[in-house]
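Trainee: Structural data only, the sequence is not supplied:
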């Protein structure tokens, strides 16, 4: 088992928990196991903020725990089927964050009213409405992956969200940006209208200027620094990651 990947999964989980994505013991983040069809994902039964490297195990496409211990999450097909459909994806996040849930349930598309929302240009955030129940089977996982398409996120309407990235830190930042974008859009609505938003050209420009790969990595480092200041032992950090503030 790759200890550095396990540390990254644990860190991503705790970052998500600290950012308000926790839902008791539900929600999970995964990282692709290089050279196999398996994913590193936290054991079931732990809240995101409780995840340590030793609570991360390796689960294959058939749902077998092939390395590590503890019960696996029943929604593992979200992760394995998206990674099977998207070779460019190295990390997947699934959470039930409150503002994303509210925006998706309201039937509203994500609009580029904020910097955060422009991260998801040009594909936007498609809506998966095949079921609001858990994604328990490979067939349902394939359907979620198909609805995601080439986007960086998908709404699971009346359920939650999924975000993806070339690695788990990127997928984690995407999840935090999506919740922030949904909150900002709903706040706009609370002031009595849908106001204004960027057109397609400006949205693409803002994404390029604000959300470069280097900027996303800087956001990840910032989130980890904040987390370690509060609770995470430095020994859990992947080698080479800046941990001082």
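Mentor: Arrived safely, thanks for sending. All values derive from a computational prediction rather than experimental measurement. Numbers count the residues shown, from 1 in each chain.
Trainee: From here on, just use CA atoms for contacts and neighbour counts.
Mentor: Fine.
Trainee: Contacts made by the helix ranked longest in the chain with the rest, please.
Mentor: Ranked by number of residues, the top helix in the chain under DSSP state H is helix 168-190. Helix 168-190 is touched from outside by 8-9, 12, 15-16, 19, 29-31, 90-93, 97-100, 103, 110-111, 113-117, 119, 152-153, 162-165, 194-195, 216-217, 219-220, with contacts defined as Cα atoms under 8 Å, 6 or more residues apart in numbering.
Trainee: next, the one to line up against it:
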């Protein structure tokens, strides 16, 4: 079942490790087959050096295991909440990468101070509020997804493909699992450069709107011209 998606999710999970975004087993990537309403996700607590495509777990959008001998990631309810609410995404990634966690633990959004961020994120990367005690004790992982959705109530999840969960860490998403990982790589890099930029100049403000729009839309949307054109 979903062998190609399993392979894609497996490769995306390994890419998290290759990019230095995970330690131990602190991360997971998933992908969705929208037609079937099924999600493939990394199994819980399995080390990356022994991880195989056949270890991936298939669940439905209610979290019921459809195929797989291992337990799905403990973050599965968070991923599912994002898939249910962000209908155009095809992959979700979660890490505890160091620099993104610095901002998440400081409960601070990442302002857009440069074009590196503007190429992928159309503005600041937001930070959610902290979960309440009731949310933590009742359905913690699902509540984590809900607080992300709440944070994007007035934001475009396609234009800002990532978030910091306060006191926790980053979640990113994209058109497929590897695209979600790409957003995680960019998020970690801009978290690091933003930290140092603010250290050097604490009074920095976001780049001008014109520069933000130029860099974002030259890569995204109908007028994009970055990269090579595909031949038809």
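Mentor: Thanks, I have the structure now. Everything numeric in this text was worked out from a predicted model, so none of it was measured.
Trainee: The helix or strand just after the longest helix of structure 1 vs structure 2 - mean distance after superposition?
Mentor: Sequence-wise, the next helix or strand beyond helix 168-190 of structure 1 is helix 200-210, with elements assigned using DSSP states H and E. Helix 200-210 of structure 1, aligned to structure 2 and superposed, deviates on average by 1.8 Å (mean Cα distance after the TM-score superposition for structure 1).
Trainee: For helix 200-210 of structure 1, buried residues please.
Mentor: By 16 or more other Cα atoms under 10 Å, the buried positions in helix 200-210 of structure 1 come out as 203-204, 206-207.
Trainee: what do you get for stretch 106-121 of structure 1?
Mentor: Along stretch 106-121 of structure 1, these residues count as buried under the neighbour rule (16+ other Cα under 10 Å): 110-121.
Trainee: Point to the residue nearest the middle of structure 1.
Mentor: residue 93 (2.8 Å; Cα atoms, centre = their mean).
Trainee: ok, now how distant is residue 138 of structure 1 from residue 192 of structure 1?
Mentor: When distances are taken as Cα to Cα, to the nearest Å, residue 138 of structure 1 and residue 192 of structure 1 turn out to be 42 Å apart.
Trainee: Which parts of structure 2 are strands?
Mentor: Listed from the start of the chain, structure 2 has strands (DSSP state E) covering 27-33, 38-41, 57-60, 65-67, 91-95, 162-165, 169-174.
Trainee: Spit out the contact partners of the residue nearest to the centre of structure 1.
Mentor: The neighbourhood of residue 93 of structure 1, defined by Cα under 8 Å, 6+ apart, consists of 27-30, 162-164, 168, 171-172, 175.
Trainee: Please apply the same query to residue 200 of structure 1.
Mentor: The contact partners of residue 200 of structure 1, taken as Cα under 8 Å, 6+ apart, are residue 122.
Trainee: thinking again about what came up before, which of the contacts of residue 93 of structure 1 map to contacts in structure 2?
Mentor: Counting by both residues aligned by TM-score structural alignment, their matches' Cα atoms under 8 Å, the members of the contacts of residue 93 of structure 1 that carry over to structure 2 are 27-30, 162-164, 168, 171-172, 175.
Trainee: can you put those residues in TSV and add neighbour count?
Mentor: Supplementary listing: these in TSV, determined by neighbours: other Cα atoms under 10 Å:
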residue	neighbour count
27	26
28	29
29	31
30	35
162	28
163	26
164	32
168	27
171	29
172	29
175	28
